[in-house]
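Engineer: Coordinates only, no sequence provided:
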């Protein structure tokens, strides 16, 4: 059964029940304030909730104590099906763009204004869009994979809202202590003491009493006046310079990043009631990886992870997938030799044991160079050996690169498709200079498409991992836990591409650790069937996120 949710106007919600063939069986209209109670009753039948945006409708249900099991996020589905190479011949792909193609739908929840000047525009019909998407999947050249991909994105959207609702446990006192130890005491209206001391050293080394290290243009001019032949203020360029200013300047840059990104202002804005609640954006990156629309959840530096601590009587269970992207490449390409190397928990050591290279470092840089298109340094030197040892895997990414260079699109394992590239290098109507520039662009696009197929499929594996784990966590605790709310059970609180954190009662921590391993193996089976590729995860049960590494 499906339940389609939309808003016909301010303060009202329309709900349409559909059977498995998408035939309407009932229609209701309730006040927005009564939606959670209505949904709690219907959720007993485990319907698929169909709506434009999970981020718009699900938070209110969670706030009302309703955790749902399954949903269809139509806007995420439209983005996949509009652009997938497998759907190019469908009516949906050929139709004019409309409001379903927008990244977010307008929120028709009442504002806090005293009077509404304009009546909110009614939602587009979710039932019509669901039928359109189901038809597009059925008529595509890869219906099974696209059905799985759209379902995985929808589950990911549920997880994103649930993690924001529950929040990542965070101790603001510990955070303040960490900042004070690293930066010096908080000084309102001025830099912390240690940063200010570094500024004094920078000015002395440059003989410039006015230079502001927070202004790249001013800093660059000061560096050049001091005789440094640099074209930017990046730390990568500065590392190769022999001058007294380099050491304090690099130290300042490191502290400034912490101060700006996760300092006291960040703490005041984003941590409340012992929880950090960032805004996740599922499929926010073209490859399908997640982005963050507030709080910087996907870039938590090591320095502040000591502030991430569980509640009393609880544990953090942290899992990290080992060398995910190379394993995904082995499964996609059917490279038996790489799959055998991956039977070791450390795939890079497995490559050494197989005789592909002499050292783990060579294996790591060679493999990353193959995936990302590296041609210089250790990556470039190891690439021929990696190609000889794992020919099918290397041929797979090479084919993706050549497609991108030729202006063609490529797709992930489940069918998410890259944007079209440029083929100007092959346009004979252009000047030689224009074609030379285009050839450079095409090679860069080839590196992008080479990476797209692997990184995008790794993102799909992570979605399957989270979806399988989400189900297992909800089932933990036995029958006596049936009335427990989401945050009272083991629950996901953090996701970073190939890393998950679960907040779990101490008594269930070991079961959660096993669920993390089992769901990782499950994700491999969901995507690749019986392919002989293992997806091991490293699991740690800790009292601080900083202790997980």
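Structural biologist: Structure's in. What do you need? This is a predicted model, so every value here is computed, not measured.

Engineer: use CA for all of it now, contacts and neighbours both
Structural biologist: OK.

Engineer: isn't residue 136 right up against residue 87?
Structural biologist: Yes. In this structure, residue 136 is within contact of residue 87 by CA atoms under 8 Å, at 6.5 Å.

Engineer: Just to check, residue 342 is in contact with residue 534?
Structural biologist: Yes. Here residue 342 reaches residue 534: they are 6.6 Å apart, a contact under CA under 8 Å.

Engineer: Name the residues contacting each of these two.
Structural biologist: Listed as contacting both residue 342 and residue 534 by CA atoms under 8 Å, 6 or more residues apart in numbering are residue 327.

Engineer: just to revisit the earlier point, who touches both of residue 136 and residue 87?
Structural biologist: By CA under 8 Å, 6+ apart, residue 136 and residue 87 have these common neighbours: residue 81.

Engineer: Which helix or strand contains residue 127?
Structural biologist: Per DSSP states H and E, residue 127 falls inside helix 126-139.

Engineer: Below is structure B, check it against A:
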């Protein structure tokens, strides 16, 4: 079923065979020889089908051949979603683990052929379709799987096209910050100078500052009592060693995460090709497998630079999770606070708190379950002004503490209670006189409550972002001509931020498309509820210019 038109999908299921692929659709089964899949898909794509497959397996080779598809049903992601989705009849949840649960994205775009008959995609598609049709909210689950599958297509396209990354600029930055390149087993000059400064300040000439144990011992020997060597704690200490030590930690992180070894591994032909894991986080957010795609430090962002004659359109959603919470709870007071302006400024204007910082801290406290400190103190004030929103996250927390399941707007559900919590709950019920067992059980329950409290909001925000991404992907395709990488195309996605690489002449139209897609995603999820999702949009030559 098409979520927008209500019309029945034309589904084509792609199955590997010993000699190539088989395409199962309404007209029967079409056998396709090895090497002929791209031509067959291009021919059938003109009919507007939804391709049922494992995107990570099939789509990269199609992109290499210049074939782009509009819609998919990702069977691997669908299996993972339906394993846990509440409100289904539980048929898929009751299945023993099989090949569909074991599948994962692969590096070369090819899966072995001997994973077993349980990988029959025709049968799996039928199972998933039946499970969704019989669920309590089939439209929502279908939309969730559609958005997740569109995300998988976008992820494959972003990896294929790559994020424009100037190797020469990256090397210049490393040289300016770290010094000349050195062998992998040696510290760059800047790190060695800082390490010497730390050793002198602490009176520890043999100190290895990369060792937390040695560093903690040296700090204590110098009369500095620390619970850890984390930067946040070190910043509270007044000592000559702290300045060079903090700088050492920052540059050491850069060297380890995005130094010369990273550059050699991940950037080729001035493109960074990240490996996204769609739905890799339990809430539905994406993860990355190697390369640190979701953590691009500001120190090196000038290396992300558009091609000659092209621009980067960088957009991120302002205060996405609080706005999603307002929409989920239908809290009109909170929606009004953010309409057409900074939400935190609107909270201040409502009289709930005195400063924007207090509004931000209080809202984070509500989303993450703060009970102490400034966040815990401010949450009751927000609850008075925005009772529906705060009641929603409180209810999710209580459900989690009881060991229950909570779900996002579209139906992504939390994992079942851990064996540890079940065991503690049993022990607490049997040994209710043992205060230590009771305390452990309460602690585990509170932890799960904090998780479920945030899950419903972060997970629904991930759904909004997927709908934004899916809609934008379609709009960008309509703006240009040629292959994916020859038109305006997505090159980066991080939770609530996208980067589009576009011919300069189309940059303004792309910026309009980015905004229109955000509005469309809001309507798709929240209907006519008056919540808006403003974006910060910048058209720049380099990522660091976006602010």
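Structural biologist: Sure, I can see it. For clarity, every value in this text was computed on a predicted model and none was experimentally measured.

Engineer: Just give the TM-score of the two.
Structural biologist: Overlay of the two chains. TM-score (TM-score structural alignment, normalised by the length of the second structure): 0.94; 529 aligned residues with a CA RMSD of 1.7 Å.

Engineer: what span of the second structure lines up against the helix holding residue 127 of the first structure?
Structural biologist: Counting by TM-score structural alignment, helix 126-139 of the first structure falls onto residues 121-134 of the second structure.

Engineer: Which residues does the matching stretch contact?
Structural biologist: Applying CA under 8 Å, 6+ apart, the contact partners of stretch 121-134 of the second structure are 13-15, 24, 52-53, 75, 78-79, 82, 88-92, 138, 141-142.

Engineer: Any buried residues in that stretch, and which?
Structural biologist: The neighbour-count check on stretch 121-134 of the second structure (16 or more other CA atoms under 10 Å) flags 121, 122, 124, 125, 128, 130, 131, 132, 133 as buried.

Engineer: Quick one, which of the contacts of stretch 121-134 of the second structure are buried?
Structural biologist: For the contacts of stretch 121-134 of the second structure, a burial check counting by 16+ other CA under 10 Å picks out 13-15, 24, 52-53, 75, 78-79, 82, 88-90, 92, 138, 141-142.

Engineer: would you list every one of the strands in the second structure?
Structural biologist: Using DSSP state E, the strands of the second structure run over residues 11-17, 20-25, 28-33, 50-53, 72-74, 163-164, 267-268, 271-272, 276-277, 287-288, 310-317, 489-494, 497-503, 535-540.

Engineer: show me what contacts the residue lying closest to residue 150 of the second structure once chain neighbours are set aside?
Structural biologist: Distances taken as CA to CA, 6 or more residues apart in numbering place residue 470 nearest to residue 150 of the second structure, at 5.5 Å, with adjacent residues excluded. For residue 470 of the second structure, the contacting residues are 147, 150, 151, 154, by CA under 8 Å, 6+ apart.

Engineer: what does the second one align to in the first structure?
Structural biologist: When the first structure is aligned by TM-score structural alignment, the residue opposite residue 150 of the second structure is residue 155.

Engineer: circling back to that earlier point, can you redo the strands of the second structure as TSV with distance to residue 481 of the second structure?
Structural biologist: Output for the strands of the second structure, formatted as TSV (distance: least, CA to CA, whole Å):
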stretch	distance to residue 481 of the second structure
strand 11-17	25
strand 20-25	27
strand 28-33	28
strand 50-53	22
strand 72-74	21
strand 163-164	20
strand 267-268	25
strand 271-272	21
strand 276-277	26
strand 287-288	30
strand 310-317	15
strand 489-494	11
strand 497-503	11
strand 535-540	21
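
Engineer: all helices of the stretch 151-300 of the second structure, in order?
Structural biologist: Ranges of helices within the stretch 151-300 of the second structure are 167-178, 189-202, 212-221, 231-234, 242-258, 260-266, based on DSSP state H, counting those that start in this stretch.

Engineer: Can you get me a residue count around the residue mapped onto residue 34 of the second structure from the first structure?
Structural biologist: By TM-score structural alignment, residue 34 of the second structure lines up with residue 32 in the first structure. Neighbours of residue 32 of the first structure under the rule other CA atoms under 10 Å: 16.

Engineer: Could you do residue 428 of the first structure as well?
Structural biologist: By other CA under 10 Å, the residues close to residue 428 of the first structure number 9.

Engineer: Ok, residue 153 of the second structure next?
Structural biologist: By other CA under 10 Å, the burial measure for residue 153 of the second structure, its neighbour count, is 25.

Engineer: Alignment lookup: residue 522 of the first structure to the second structure.
Structural biologist: For residue 522 of the first structure, the aligned position in the second structure is residue 520, judged by TM-score structural alignment.

Engineer: who touches that match in this structure?
Structural biologist: Residue 520 of the second structure touches 468, 471, counting by CA under 8 Å, 6+ apart.

Engineer: my guess is residue 359 of the second structure meets residue 347, correct?
Structural biologist: Yes. In this structure, residue 359 of the second structure is within contact of residue 347 by CA under 8 Å, at 6.3 Å.

Engineer: any residues in contact with both of the two?
Structural biologist: Counting by CA under 8 Å, 6+ apart, the shared contacts of residue 359 of the second structure and residue 347 are residue 353.

Engineer: before we move on, back to that, I'd like the distance between the match of residue 150 of the second structure and residue 338 of the first structure.
Structural biologist: As judged by CA to CA, to the nearest Å, residue 155 of the first structure and residue 338 of the first structure stand 30 Å apart.

Engineer: more neighbours, those two?
Structural biologist: It is residue 338, of residue 155 of the first structure and residue 338, that has more neighbours when counted by other CA under 10 Å, with 29 against 24.

Engineer: How about residue 343 of the second structure, nearest residue that isn't a chain neighbour?
Structural biologist: Leaving aside its sequence neighbours, residue 343 of the second structure sits nearest to residue 337 (CA to CA, 6+ apart; 5.8 Å).

Engineer: Then residue 231 of the first structure?
Structural biologist: Once flanking residues are discounted, residue 231 of the first structure sits nearest to residue 220: 7.6 Å by CA to CA, 6+ apart.

Engineer: can you name the residues of the first structure that the longest helix along the second structure overlays?
Structural biologist: Longest helix in the second structure by number of residues, with DSSP state H as the criterion: helix 435-479. Aligning helix 435-479 of the second structure against the first structure (TM-score structural alignment) gives residues 432-476.
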